[in-house]
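[1] Sharing a model that was predicted from the sequence below.
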Amino acid sequence: MHKFIKSLLFIATTFSVVEPGLASAADKLETAPTQFIEANGVKFSYRALGPNTGTPLVFLQHFTGTMDAWDPAVVNAFAKTRPVVVFNNRGVGATDGVVADNVAQMTTDAYAFIQALGYKKVDLLGFSLGGFVAQELAAQHPELIHKVILAGTTHQGGGNNLMKVLNEAFSRANAPDPRDYLFFSQSDAGKKAGAEFLSRVYARTKDRDPESGKEIADAHGKALIIWTSTPDPEYKTLTAIQQPVLVVTGNNDTMLDTAGSITLYKHIKNAQLVLYPDSNHGSIFQYHDSFVNTANYFLNH
């Protein structure tokens, strides 16, 4: 994590294959086999968990994140009652191709991946950069997207503090993984939650995704900065979203300002908002039990 994010600061300043579209018997992200499916000229890597019935919940990942950057406490909890799919988009992790440097291409690829799995209707959980893709998918493909969870994200033109918080994260001495600072508050409770999160995300020891490098960091950074810096004064994307949406964030998101989530709530027709106290960009990981319970109620009703 340290290496690939640091590369962005400098610039800006074998797997098992099973039948596509079928959830595996795995119930843990830490042990779920990596599967592959081809779509849109890309061989996507993904993992499927949970039962074979129900509306699948597809996870859309953050800046430079791979499948192994997801919190098992969140993924596994959802997989107890519904099909769950995590995947690497173009050029990330074990997925081939050149990594996309814009949200439009990421959206096109995500749509192709979901279609290749054969799903007619899915729910989405978009975290951070993945939330941008989730918004575009919901606006462009209402026939496919049923409900949407937008976590730690913002709207187009909502601004970002990416470079500022990354510099702050790396200015600290003895900081092996910047996510303890980027995702969590620095209170005693936040620091404790951050340490617990990192122990969970490193629990998988076999067949882990390769870490993202400079190419991915540069491309994702470009996509994130351009999308959040491009004004959409009429909120065309947000007003096009007719599906039920759950917006979740921390009370002090330092990377994608909490105010952006409030704007999502205000301009999406059928939106609910959850703000967690004493929390930063990764509030869904700090309050994972509460988040999953709230999200499951939202998805089921």
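    Alright, I've got the coordinates.
[2] drop to CA atoms for contacts and neighbour counts, all remaining ones
    Noted.
[3] hey, where'd the strands end up in this protein?
    Assigned by DSSP state E, the strands in the chain fall at 35-39, 42-49, 57-60, 84-88, 122-127, 145-151, 245-250, 271-276.
[4] Tabulate these (a markdown table), appending mean neighbour count and distance to Ser229.
    A markdown table is the format used below for those (neighbours: other Cα atoms under 10 Å; distance: least, Cα to Cα, whole Å):
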| stretch | mean neighbour count | distance to Ser229 |
| --- | --- | --- |
| strand 35-39 | 19 | 30 |
| strand 42-49 | 24 | 29 |
| strand 57-60 | 24 | 21 |
| strand 84-88 | 26 | 25 |
| strand 122-127 | 24 | 18 |
| strand 145-151 | 24 | 19 |
| strand 245-250 | 27 | 20 |
| strand 271-276 | 17 | 23 |
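[5] so can I have CSV of the ones you listed showing distance to Asn161?
    Below are the strands of the chain laid out as CSV (distance: least, Cα to Cα, whole Å):
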stretch, distance to Asn161
strand 35-39, 34
strand 42-49, 30
strand 57-60, 21
strand 84-88, 25
strand 122-127, 16
strand 145-151, 16
strand 245-250, 15
strand 271-276, 19
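[6] Point me to the residue sitting closest to the centre of the protein.
    Gln61 (2.6 Å; Cα atoms, centre = their mean).
[7] The closest residue to that one other than its chain neighbours: how many residues sit nearby?
    In this structure, Gln61 finds its nearest non-sequential neighbour in Gly130, 4.7 Å apart by Cα to Cα, 6 or more residues apart in numbering. If you count neighbours by other Cα atoms under 10 Å, Gly130 ends up with 25.
[8] Pretty sure Gly130 sits against Gly65.
    No: using Cα atoms under 8 Å, Gly130 is not in contact with Gly65; the gap is 9.6 Å.
[9] any chance you could map the helices in the stretch 51-200 of the chain?
    Listed in chain order, the helices of the stretch 51-200 of the chain (DSSP state H, counting those that start in this stretch) span residues 72-79, 103-116, 129-140, 162-170, 179-182, 188-201.
[10] Included below, for side-by-side comparison, is a second structure:
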Amino acid sequence: MRLRLTLFLAVAVLPAGCGGTGPEPFRADVHVERVAGTTIAWYERGEGAPLVLLTGTGSTMAEWDPALLRLLARHHRLILLDYPGIGLSGRWKADSFDSLSDVVAGLMKAIGVGEADVLGWSMGGFVAQRLAVDYPGLVSHLVLAGTNPGGSRTVLGSAKAQAIDSEPNPTVSEILSLLYPPGHRAEGRRFLGRLEQASQSGEIPDDFRVPDTTVRGQVAAEDPWLRSNRNYRQLAGIGVPTLAAAGAEDPVVPPANLERIADRIPGAKLAVFPGAHAFLFQSRRSFAHAVDEFLRVDR
């Protein structure tokens, strides 16, 4: 799931100021914590119970759709971070999703968050699953979006999607073909415009450093994830409320993956939204509403 959306893409396809709504008064204040022998950059916005957002392969904390963040921040204290070796975080070789979950757990401890809701998208869903398995006391609710359970239970995307996903430098059109279904590519370009505007206004960090070496390391970590059934077996031990969310037309992670996750985690709920891999951006209002309602469970 190698989806890299950097700011230069937005600049390349839209003139400054195009697309999206006007800038919000919120300005991201990035903090840096020492965790696991490196530095982890993070910021927060909103008020309420903490909700940790974990993004996908080759992505920084600046690449969440600002429009989705505005919706989620109405009811939650969002905590966004850069994985080691990417964005504004320090160097570090993460060779597994277990090690990345260790980093997330360490950051939570460093900033005084004893328990949080966790939302993992794409590769971030791998990290979120490991966090829920290895640090059950840190996770109060789990939202897994556009991700897979690992091992033989994984349903791979289309051959075309896999080919694009393996490209070192995919074009804007190729990236948007994975994130948005046919007929909705204009929405994808508006998303890129929102990223540009939010970066210029300071609503999101100017944080788009994506070293190839880090991306290669993240991609390499997917190989053992897909070869082993360990994670899938351990999903049965997750004891927190879980929402598995899928894009109905996701060519990268077909909805069957989320169905299998929902079947494996006791009591998990499944929700399918219109859209492709970026369904949570395209269907952001219905997705944010579903997350809000789900996270009210037991509160």
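    Done, it's in. Nothing here was measured: the structure is a model prediction, and the numbers come from that model.
[11] and whatever residue of the first structure lines up with Arg130 of the second structure, how many residues sit next to it?
    Correspondence of Arg130 of the second structure to the first structure, assessed by TM-score structural alignment: Glu136. Look at Glu136 of the first structure: counted by other Cα under 10 Å, it has 20 neighbours.
[12] Contact partners for Glu136 of the first structure?
    For Glu136 of the first structure, the contact set (Cα atoms under 8 Å, 6 or more residues apart in numbering) comprises 104, 107, 237.
[13] Could you see which of those carry over to the second structure?
    Retained in the second structure by both residues aligned by TM-score structural alignment, their matches' Cα atoms under 8 Å are the following of the contacts of Glu136 of the first structure: 104, 107.
[14] now that we have the contacts of Glu136 of the first structure, which one has the most neighbours?
    Neighbour-wise, the contacts of Glu136 of the first structure (other Cα under 10 Å) top out at Thr107, 21 neighbours.
[15] What's the match for that residue in the second structure?
    So, by TM-score structural alignment, Thr107 of the first structure is matched to Ser101.
[16] Cross-check the contact I'm expecting between that match and Met123.
    No: using Cα under 8 Å as the test, Ser101 of the second structure is too far from Met123 to be in contact (11.6 Å).
[17] wait, doesn't Arg227 of the second structure sit right on Pro149?
    No: assessed by Cα under 8 Å, Arg227 of the second structure is found out of contact with Pro149, at 11.2 Å.
[18] Can you pick out the residue with more neighbours from those two?
    Pro149 (28 against 12).
[19] mind listing what the equivalent of that one over in the first structure touches?
    Under the alignment by TM-score structural alignment, Pro149 of the second structure pairs with His155 in the first structure. Contacts for His155 of the first structure were tallied using Cα under 8 Å, 6+ apart; they are 132, 228, 238, 260-261, 263-264.
[20] any idea how far Val133 of the first structure is from His155 of the first structure?
    Distance of His155 of the first structure to Val133 of the first structure, computed by Cα to Cα, to the nearest Å: 11 Å.
[21] One more: Ala217 of the first structure?
    From Ala217 of the first structure to Val133 of the first structure the distance is 17 Å (Cα to Cα).
[22] ok, back up a step: ok, which of the helices of the stretch 51-200 of the first structure comes nearest Phe10 of the first structure?
    Closest approach to Phe10 of the first structure among the helices of the stretch 51-200 of the first structure is made by helix 162-170 (10.4 Å; Cα to Cα).
[23] Need the buried ones from the contacts of His155 of the first structure selected in ChimeraX.
    Applying 16 or more other Cα atoms under 10 Å to these, the buried members can be selected in ChimeraX as follows:
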select :132,228,238,260,261,263,264
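[24] Of the contacts of His155 of the first structure, which is the nearest to Val98 of the first structure?
    Phe132 (19.5 Å).
[25] circling back: if you compare the helices of the stretch 51-200 of the first structure, which one is most tucked away?
    Mean neighbour count (mean count of other Cα atoms under 10 Å) peaks for helix 129-140 among the helices of the stretch 51-200 of the first structure, with a mean of 24.
[26] That helix relative to strand 122-127, how many degrees between them?
    For helix 129-140 of the first structure against strand 122-127, the angle by axes from the mean of the first three to the mean of the last three Cα atoms, to 10 degrees is 140 degrees.
[27] With the second structure overlaid, how far apart is helix 129-140 of the first structure on average?
    On superposition with the second structure, the mean distance recorded for helix 129-140 of the first structure (mean Cα distance after the TM-score superposition for the first structure) is 0.8 Å.
[28] and that helix with strand 145-151, angle?
    Computed by the same axes, to 10 degrees, the angle between helix 129-140 of the first structure and strand 145-151 is 150 degrees.
[29] What is the distance between helix 129-140 of the first structure and the centre of its chain?
    Distance, stretch centre to chain centre, for helix 129-140 of the first structure: 11 Å (Cα atoms, centre = their mean, to the nearest Å).
[30] What of stretch 43-63 of the first structure?
    Per Cα atoms, centre = their mean, the centroid offset for stretch 43-63 of the first structure relative to its chain is 11 Å.
[31] again, but for stretch 34-45 of the second structure
    With Cα atoms, centre = their mean, you get 17 Å for stretch 34-45 of the second structure.
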